[in-house]
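>>> next comes the sequence, and after it the predicted model I'd like to discuss.
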Amino acid sequence: MEHLIDLDRKHFLHPTSSIQQQQKQGAKLIVDKGEGIYLTDIHGNTFIDAMSSLWNVHIGHGREELAEAAADQMKKLAFSSAFSTFSHEPGIRLAEKIASISPDRMNTVFFTSGGSESNDTAIKLVRHYWKIQGQPGRRKIIALKRAYHGVAAASTSATGIQEFWDMAGHIMNDFVHAETSYQRTTKEAAASLRQKIEEEGPETIAAFIAEPVQGAGGVLMPSEGYFREVRKLCDEYGILFIADEVITGFGRTGEMFGLDNWGVIPDVMTFAKGVTSGYMPLGGVVISDKIHEVLIAHSKGTLFHGFTYSGHPTAAAVGLKNIELIEEERLIENSRKMGVKLLEGFKEMRKRLEIVGDVRALGLLGAVELVKNPETNESFAKHLHVAPRVIEELHKRGVICRAVTYEQSDIICFAPPLIIKEDQISEILDRLYDSILTVQKELQSQAR
């Protein structure tokens, strides 16, 4: 199996990875198979997948039901284009299903292959919405600092993380960023959004976009009431509200969609990841009846936007089966219950460990912050690489997790499959405690 490491170095340019690390050390892990919440590498080592890979394997690994759904559809109709109003039953059925579980008055779906495409699509659609109504000047998108919306042209520009801009520069214009509500009051965060709207001019703004919980930014929770204030501001200024539910959708936060936690209804909602639990690439955009009616009334000719795999029939069949299993197995309820256990464990850890600061979880989306001084929230020096060291200790103990270190933060993120059981939550917590304790002792020893 060692030859695979050499082949990986030579031929596989990995996404969001250190090229130097790959060349020096080879692949971090070559996964061979998955079952439930576990992954096994080519050497037979087993790991708890505490991130659902990329926040997306909701129903767990190795589910034959989805393999069978894909195989059955491939035997009948593996692929057919949805361009020029061509259609097929899986795409129609999935659009109907997603409409039925979406917030009120959101009934129309445009399909993509993933989250970046979904957010780019949403941005193009809202600009088109204003243009066909005689307001082409409404092009600006207000997003939030520390937001992550993807790596395509518009979604990179909407992302509020400096590292993603540094890679290729700002790809598109007309994107501005307000302060997130993380570690701010609702009043402060809402004031930042209002200020941006006033500075830019509401007549120039197409939409505001936000994740219900900022995932890749560090599982940053909104302040209480924030999104209700956002909805009011968007209504006041006549701005559309795009909810990026790519990570938070399909039960991740203990509700079907993240904004359901606060009873807020957006105008546009993007999704991906959990719609198929990652078994097939699929994403999409759900638009309100109001927007759909405008598109019907004012669009002329062809809507010049679409992807080869928009509404891919095999992916749609897998998505339908995946949502069916989420509902039948009551995985949203399990996400809510296990999320409570996860948060309780984090809080207990904060009492027992000296470098644990803020802890948080909403459903099975959680995070632990590591700080030099929990009383003052003082951060560790960046060169100490505290969160990555904890991630490495977790890896040694058979847990795959993710560190976020933007803006000198040290955050450990968690998003295990929604099928996880209480004893498995306890196992993750025990290994996390041991990992943080090990790094804490190393830091104390270095400080002497």
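In hand now; what should we look at? Numbering: from 1, shown residues only.
>>> please make it C-alpha for all contacts and neighbour counts, starting now.
Fine.
>>> from residue 194, how far out is residue 214?
20 Å (Cα to Cα, to the nearest Å).
>>> neighbour count winner among the two?
Higher neighbour count among residue 214 and residue 194: residue 214, with 24 against 17, using other Cα atoms under 10 Å.
>>> so the more buried one touches residue 243, yeah?
No. Using Cα atoms under 8 Å, residue 214 is not in contact with residue 243; the gap is 11.2 Å.
>>> mind listing the helices for the stretch 301-448 of the chain?
With helices called from DSSP state H, counting those that start in this stretch, the stretch 301-448 of the chain shows them at 313-328, 331-352, 386-396, 422-447.
>>> now the helix or strand hosting residue 124, how far from the centre of its chain.
For residue 124, the element it lies in under DSSP states H and E is helix 115-131. Relative to the centre of its chain, helix 115-131 is centred 18 Å away, using Cα atoms, centre = their mean, to the nearest Å.
>>> so what touches the very next helix or strand once past that helix?
Moving toward the C-terminus from helix 115-131, the first helix or strand encountered (DSSP H and E) is strand 140-144. Outside strand 140-144, the residues within contact range by Cα atoms under 8 Å, 6 or more residues apart in numbering are 123, 158-160, 174-180, 196, 204-210.
>>> try this one side by side with the last:
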Amino acid sequence: MEKIKDLKSELSELDKKHFLHPTSSIKMQQESGPAYIFVKGRGIYLEEISGETFIDGMSSLWNVNIGHGREELGRVANEQMNTMAFSSAFSTYSHEPAIRLAKKLSELTPGDLNVCFFTSGGSESNDSAIKMARHYWKLKGKPERKKILSRKLAYHGVSMGATSATGIPEFHEMTSSLAPDFVYAPSPNARSWSEIEDVDLTCIDETIKIIEKEGPETIAAFIMEPIQGAGGMIIPPNGYLKAMREICDKYGILLIADEIITGFGRTGKMFGVEHWDVTPDMMTVAKGITSGYIPLGAVIFSDRIHQELIELSTGTLFHGFTYSGHPTACMVGLKNIEIIENENLVQNTEQRGIELSKGLTKLEEKHWSVGGIRNKGLLGAFELYQDCTSKKRFDPSLGVAKRVVDECLKRKLIVRPITYEGTDTIAIAPPLISTKEEIEQIVSIFSDAVSVVESQLNG
């Protein structure tokens, strides 16, 4: 035990001196060191260096879809590394893993999304889609079509283009400048089943006004998450996605679906847009493509867009990353998809999602502060209100969502608070391998945690 304490202390000091953490409080790290140092993962569980075991209720960063500790992915990575760890895909050089994965993705994606451009992750995928949309219109002799329409509360990543497409003010305030030509439409902001089922699409009318004010002839693409993740787990109201597809078609605007969180079974379908029978012109993916075991992402283009690029291009496509189509990453992606299919994880997620919905309903019925329950598959959330009937929010200074999350952590459950625009949202996204018993355990922990915080608030 003393050895473990000594090791944890050593690593904590090294962490403070040498590791600048992403999306973290620098001050908090320097005062307290790393919150946890994880050393092992198995199934839906993570083990901390002290030996404590936690339920990974967020699949880490919405990405460990097939769960932790899958040795199959390690073996296939080892085999590929021993054969050919890396080779470039520039200058039309190619290799079998990238070719096979591109073909496999074309079989999984809806409609005519059949052509892949590989990246190392989500931000690179969204940046690439944005650049390719502008490139597409330039080739078509319409370089004035360069604006990107995004949405408030959208999250698309942290590289320059992806940050600019993100509609969360905190990410904009971090830097002194953003990429130009980004416009933000309203988010549907549906935060309960009743709002999701509502056919009031006022935000569509507002979006049309923005498009007409900017001039549709200046807009290259509309980028959207089928379900907004980091911005608040916002499931669009019925009819919204179809209406946006029709608007894009009417005004000649390309539709980019950011499936980085929602892809590869997370919502109970292989891709989120399938819930609403919508096919985008481009789809961006990452995270679940390898279940986080190795960095990989992609932009998947429709045959129509690809054919026009073929016909209009005259020289080199001056866009690409060193690790576009990384052979080891592609082999891991293929094995990961094989596991998702062979273990029927999309169907498992659909069933677990039904059980999660029932559990959240009971949570809402039991607790006066819980409202706004919602989920698609294993992507869910609930809201915390001072008054659920009037939807009156707590004073942000109370930090209610964080307090609930802290109580969950005491009970060895990792979930995430989302507090943009004064909300108190608790997000959940456990691995797709979760069992009925594990979903019930998660909901039980939620109930215990909320009970403690409600007691504190009443006191």
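Arrived safely, thanks for sending. The structure presented is a predicted model; accordingly, all values stated were derived computationally and were not measured.
>>> TM-score of the superposed pair?
Overlay of the two chains. TM-score (TM-score structural alignment, normalised by the length of structure 1): 0.98; 445 aligned residues with a Cα RMSD of 0.8 Å.
>>> mean shift between the helix holding residue 124 of structure 1 and structure 2?
On superposition with structure 2, the mean distance recorded for helix 115-131 of structure 1 (mean Cα distance after the TM-score superposition for structure 1) is 0.3 Å.
>>> any idea how far the closest residue to residue 377 of structure 1 other than its chain neighbours is from residue 350 of structure 1?
Distances taken as Cα to Cα, 6 or more residues apart in numbering place residue 371 nearest to residue 377 of structure 1, at 6.1 Å, with adjacent residues excluded. Separation of residue 371 of structure 1 from residue 350 of structure 1 (Cα to Cα): 11 Å.
>>> secondary structure class for residue 48 of structure 1?
Following DSSP: H, G, I helix; E, B strand; the rest coil, residue 48 of structure 1 is assigned to strand.
>>> so it touches residue 34, yeah?
No. Residue 48 of structure 1 is beyond contact range of residue 34, at 9.8 Å (criterion: Cα under 8 Å).
>>> neighbour count: these two, which is higher?
Using other Cα under 10 Å, the more surrounded residue of residue 48 of structure 1 and residue 34 is residue 48, with 25 against 18.
>>> residues contacting the more buried one?
Applying Cα under 8 Å, 6+ apart to residue 48 of structure 1 gives the contacts 37, 38, 39, 398, 399, 400, 428.
>>> so what does residue 166 of structure 2 match up with in structure 1?
Aligning on TM-score structural alignment places residue 166 of structure 2 opposite residue 159 in structure 1.
>>> ok, for that match, nearest residue in space, not its chain neighbours?
Leaving aside its sequence neighbours, residue 159 of structure 1 sits nearest to residue 148 (Cα to Cα, 6+ apart; 4.6 Å).
>>> for the one you found, what is the corresponding residue in structure 2?
Mapped onto structure 2 by TM-score structural alignment, residue 148 of structure 1 lines up with residue 155.
>>> just to revisit the earlier point, out of the contacts of residue 48 of structure 1, which are buried?
Neighbour-count burial (16 or more other Cα atoms under 10 Å) applied to the contacts of residue 48 of structure 1 gives 37, 38, 39, 398, 399, 400, 428.
>>> how near is the residue in structure 1 that residue 75 of structure 2 lines up against to residue 317 of structure 1?
Aligned by TM-score structural alignment, residue 75 of structure 2 pairs with residue 68 of structure 1. Note on residue 68 of structure 1: its distance to residue 317 of structure 1, by Cα to Cα, is 10 Å.
>>> helices of the stretch 151-300 of structure 1, start to end?
Applying DSSP H, counting those that start in this stretch to the stretch 151-300 of structure 1 gives helices spanning 153-158, 162-168, 186-200, 226-237, 289-298.
>>> which residue numbers in structure 1 go with stretch 335-343 of structure 2?
Counting by TM-score structural alignment, stretch 335-343 of structure 2 sits on residues 321-329 of structure 1.
>>> now that stretch: buried residues?
321, 322, 323, 326.
>>> and what of stretch 405-412 of structure 2?
For stretch 405-412 of structure 2, burial by neighbour count (16+ other Cα under 10 Å) applies to 405, 406, 407, 408, 409, 411, 412.
>>> ok, of these, which one's closest to residue 454 of structure 2?
Residue 454 of structure 2 lies nearest to residue 407 out of the buried residues of stretch 405-412 of structure 2, by Cα to Cα, at 11.5 Å.
>>> which residues touch that closest one?
Residues in contact with residue 407 of structure 2 (Cα under 8 Å, 6+ apart) are 449, 450, 452.
>>> tabulate the residues you listed in CSV, adding columns for neighbour count.
Formatted as CSV, the contacts of residue 407 of structure 2 follow (neighbours: other Cα atoms under 10 Å):
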residue, neighbour count
449, 20
450, 26
452, 14
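>>> roughly how far apart are the nearest residue to residue 8 of structure 2 once chain neighbours are set aside and residue 4 of structure 2?
Leaving out its chain neighbours, the residue that sits closest to residue 8 of structure 2 by Cα to Cα, 6+ apart is residue 49, at 7.0 Å. The gap separating residue 49 of structure 2 from residue 4 of structure 2 is 7 Å, by Cα to Cα.
>>> have a look at the two and say which one is more surrounded.
A count of neighbours by other Cα under 10 Å puts residue 49 above the other of residue 49 of structure 2 and residue 4, at 16 against 12.
>>> and the more buried one, what's its match in structure 1?
In structure 1, residue 49 of structure 2 lands on residue 42 (TM-score structural alignment).
>>> surely that match and residue 28 touch.
No. If you go by Cα under 8 Å, residue 42 of structure 1 and residue 28 don't touch, sitting 11.7 Å apart.
>>> just give me the neighbour total for the equivalent of residue 383 of structure 1 over in structure 2.
Under the alignment (TM-score structural alignment), residue 383 of structure 1 pairs with residue 397 of structure 2. By the criterion of other Cα under 10 Å, residue 397 of structure 2 has 7 neighbours.
>>> could you do residue 84 of structure 2 as well?
Residue 84 of structure 2: 12 neighbours (other Cα under 10 Å).
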